[in-house]
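S.K.: The following comprises the amino acid sequence and a computationally predicted model.
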Amino acid sequence: MHPAWELGDTIPFLQAWGTCVRPAWELGEPGLANIPLTPETQRDQERRIRREIANSNERRRMQSINAGFQSLKTLIPHTDGEKLSKAAILQQTAEYIFSLEQEKTRLLQQNTQLKRFIQEFSGSSPKRRRAEDKDEGIGSPDIWEDEKAEDLRREMIELRQQLDKERSVRMMLEEQVRSLEAHMYPEKLKVIAQQVQLQQQQEQVRLLHQEKLEREQQIRTQLLPAHGPPAPTHHPTVIVPAPPPSHHVTVVTMGPSSVINTVSTSRQNLDTIVQAIQHIEGTQEKQLQEEEQRRAVIVTPARACPEPSASDTASDTEGNDSDSMDQSKEDPSGEGELP
């Protein structure tokens, strides 16, 4: 078998590692290619190839080791320009790692202690701290009261700050909502504004009408006593009812010689319609004048000096007149008889 076939597996490996080891017959040397290979020559050639492979691997290993030491040298604290051996670099690296571990442990302990202090003084509630101080017997009642007042004051300040913050946020959000609505629904806002304006106008009209009615009522109350009939010297025989409502007709009766006018149903309906129209149109002054004229027509002056013995008769006559008025209201056709 030709030696090239036996070394065919190692040649690609050497080419992969950057070596250029090739057999002599592949290098184009005619002298070596024609020399027959003996078993000893073949073994020497294999040993040489293995040695080249080992040397290449060793060089690469040393290069990686040197690179690692250089990186360690840059990490550990040292002065610039100081030459350190590999052993010194390893020793200083170990010391530096040990110091870092100690610093880490110390920082963890300090962090744990600070967290515990924060939980004891800030995390716990004031009531719990006061209870613990009371259990331990530390402090006095005055100090407790001062601490309680201070805690309440602090809580009030915090609540007020939160309330102000929420109020400002709410006002800002409401302003944003109004701006968005004004931007998105301008027509709707116009309609709402018109409705509000119309409601305000209606309210003003209602208030003006109410004030007018109150003034007319005051004028009526002032005019009625002035234009009323003179007070009689004896028992009064004139019955003056309250101001009539808009849908009733009141008949005023006089003394024993007065005549009771019966009103038909059509007349009552007509008066009711006229009074309702007058009330709607607001013609209260005209109604007062008509009321005064009606009283002047219906009411007749009483007797100037009635006999003292006629007072009882007048009272009886008033009762009979009132009964006759009720009968005339019940019988609109006028068939009722006077007493």
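M.R.: Yep, that arrived.
S.K.: contacts, neighbours, all on C-alpha from now
M.R.: Noted.
S.K.: In the helix or strand where E103 lies, which residues are buried?
M.R.: If you go by DSSP states H and E, E103 is part of helix 86-118. Judged by neighbour count using 16 or more other C-alpha atoms under 10 Å, the buried positions of helix 86-118 are I89, L90, Q92, T93.
S.K.: can you tell me which residues contact the first one?
M.R.: Same thing as I89. When contacts are counted by C-alpha atoms under 8 Å, 6 or more residues apart in numbering, I89 touches F69, L72, K73.
S.K.: Please tell me how far the first one sits from M62.
M.R.: This means F69. Distance of F69 to M62, given as C-alpha to C-alpha, to the nearest Å: 11 Å.
S.K.: Looking at these two, which one has more neighbours?
M.R.: Between F69 and M62, counted using other C-alpha atoms under 10 Å, F69 has the larger neighbour count: 18 against 11.
S.K.: which among the contacts of I89 gets closest to E52?
M.R.: F69 (25.9 Å; C-alpha to C-alpha).
S.K.: Am I right that that closest one is in contact with K86?
M.R.: Yes - with contacts counted by C-alpha atoms under 8 Å, F69 reaches K86, the gap being 6.7 Å.
S.K.: Buried residues of stretch 320-328, list them for me.
M.R.: D321, S322, S324, M325, Q327, S328.
S.K.: Check which helix or strand E58 maps to.
M.R.: helix 39-75.
S.K.: Which other helices and strands does that helix contact?
M.R.: On a contact count with 3 or more C-alpha pairs under 8 Å, 6 or more residues apart in numbering; DSSP states H and E, helix 39-75 meets helix 86-118.
S.K.: Next one for the comparison:
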Amino acid sequence: MGKAVKITASAHYVPERIVTNNDLSQIMETSDKWIQAHTGIRTRHFAIDENTSDMCVKVAEKTLKEADLTSSELDLIIVATITPDSLTPSTAARVQQKIGANKAFSFDISAACAGFIFALSTAEKFIRNGNYKRALVIAAETNSKMMDFKDRTSAVFFGDGAGGVIIEGTENSEDEMFIAENLKTQADAEVIHSGQIPPLSRIDAENYPRLDAFYQNGHAVFDFVNAVIPRHIQNLLKDNSLVPQDLDLVIPHQANLRLIEKIAVQLQLPLKRFATNIETNGNTSSAGIPISLDEVLKQGQKKKLVLLTGFGAGLAYGSILLDISKFKYTGK
């Protein structure tokens, strides 16, 4: 029988620079009124002279302090990101080097806005089999560096940030926090894409690597989420003899406040049962869920049944059902 798995620490970080809707209206044709009406976003944070691995390191240091661990006690580091420092080495390897986690192995996961769900699920399997004891799972995005600021339909949504957790294996079955999960990909490479790299068209001394900015078909994303995600959540709950009303809290991908409101209506849940930070952080892609999770865990409220649900490019989506009532915040 495998180990029980629990979350032992959490943390998040957002850059100091706050960018308002009015700030964006100075560089593109938009307004605070339009952005708030269509997205619910008031502000977001942009990383200046700071890359994805830098934000990851801040989260790593906070979680290690909270868990009273040294970096050498980590066995695994996974970073979920679609805005890495580089294609290679992985951002996780850069984080490992920067924090001195000399006994760990590390890699990145790319599942867009569902990245934290996929990364947490992957780490949980490594820990549960008993071969590894502790994993650091971080989702971090420097979305600002991938934006086309002439594309007002996308650029107004996004912000930068990072969040993560440390998970551990334990012999005590009563410590188990992971209840169920369901991960899916509805393959479609055109609805959302970023960083596409074209192949060579000829061998030429002028060839140089180039990639494209972030793009999304907002209407197609909205339709996909409305049609698929509520049913996905309901099916996961049904498979575990639960209904939406059993949930104490839903921590969704922070895509768009209006979209979260639609999901709440379809699940017949009040919006107050949804944790949101998009109003002040914008859409931080994969980082939005762990940022919210950390905020919830630090509130000290003993929520029991919590659903994490993410969806994004790929089209990748997934949910994890947690019992967070057993989380012990040390206050460090």
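M.R.: It's in. These numbers were taken from a predicted model, which means no experiment stands behind them.
S.K.: Kindly provide the TM-score of these chains.
M.R.: Here the superposed chains carry a TM-score of 0.20, computed using TM-score structural alignment, normalised by the length of structure 2; 103 aligned residues with a C-alpha RMSD of 6.0 Å.
S.K.: Past the helix or strand containing K190 of structure 1, which element shows up next along the chain?
M.R.: In the assignment (DSSP H and E), K190 of structure 1 maps to helix 186-227. Once the chain leaves helix 186-227 of structure 1, the next helix or strand it forms, by DSSP H and E, is helix 265-281.
S.K.: helix or strand right after that following helix?
M.R.: Following helix 265-281 of structure 1 in sequence, per DSSP H and E, is helix 284-298.
S.K.: Give me the buried positions along that next one.
M.R.: Applying 16+ other C-alpha under 10 Å to helix 284-298 of structure 1 flags Q284, L288, E292, R295, I298 as buried.
S.K.: Now the two most distant members of the residues you listed.
M.R.: With C-alpha to C-alpha as the measure, no two of the buried residues of helix 284-298 of structure 1 lie farther apart than Q284 and I298, at 20.7 Å.
S.K.: residue ranges of the helices in the stretch 51-200 of structure 2, please?
M.R.: 52-67, 91-99, 115-128, 152-155 (DSSP state H, counting those that start in this stretch).
S.K.: Identify whichever of those lies nearest to S106 of structure 2.
M.R.: Nearest of the helices of the stretch 51-200 of structure 2 (C-alpha to C-alpha): helix 91-99, 5.5 Å.
S.K.: Could you tell me the angle between that closest one and helix 52-67?
M.R.: 60 degrees (axes from the mean of the first three to the mean of the last three C-alpha atoms, to 10 degrees).
S.K.: Show me what the helix or strand hosting N22 of structure 2 is packed up against.
M.R.: Here N22 of structure 2 sits within helix 21-25, counting by DSSP H and E. With contacts defined as 3+ C-alpha pairs under 8 Å, 6+ apart, helix 21-25 of structure 2 has these neighbours: helix 32-39.
S.K.: So which bits of the helix it packs on are buried?
M.R.: D32, I35, Q36, T39.
S.K.: Return the closest of those residues with respect to L307 of structure 2.
M.R.: T39 (22.4 Å).
S.K.: Roughly how far does the closest one sit from G288 of structure 2?
M.R.: With C-alpha to C-alpha as the criterion, T39 of structure 2 and G288 of structure 2 are 15 Å apart.
S.K.: next one: V306 of structure 2
M.R.: 15 Å.
S.K.: Compare those two (neighbour count), which wins?
M.R.: The residue with more neighbours, out of V306 of structure 2 and G288, is G288; 33 against 22, by other C-alpha under 10 Å.
S.K.: what angle sits between the strand or helix carrying the more buried one and helix 115-128?
M.R.: Remark: G288 of structure 2 resides in helix 288-299, with elements defined by DSSP H and E. Orientation check (the same axes, to 10 degrees): helix 288-299 of structure 2 against helix 115-128 gives 70 degrees.
S.K.: Packing partners of helix 288-299 of structure 2?
M.R.: Checking 3+ C-alpha pairs under 8 Å, 6+ apart, helix 288-299 of structure 2 ends up next to strand 4-13, strand 161-170, strand 249-252, strand 305-312.
S.K.: export those strands to TSV and tack on distance to A93 of structure 2?
M.R.: Listed next are those as TSV, based on distance: least, C-alpha to C-alpha, whole Å:
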stretch	distance to A93 of structure 2
strand 4-13	19
strand 161-170	16
strand 249-252	28
strand 305-312	24
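S.K.: To A187 of structure 2, which of those strands lies closest?
M.R.: strand 305-312 (10.9 Å).
S.K.: ok, then the element right after the closest one?
M.R.: strand 314-323.
S.K.: which secondary structure elements does that next one contact?
M.R.: Right, strand 314-323 of structure 2 is packed against helix 115-128, strand 178-188, strand 305-312 by 3+ C-alpha pairs under 8 Å, 6+ apart.
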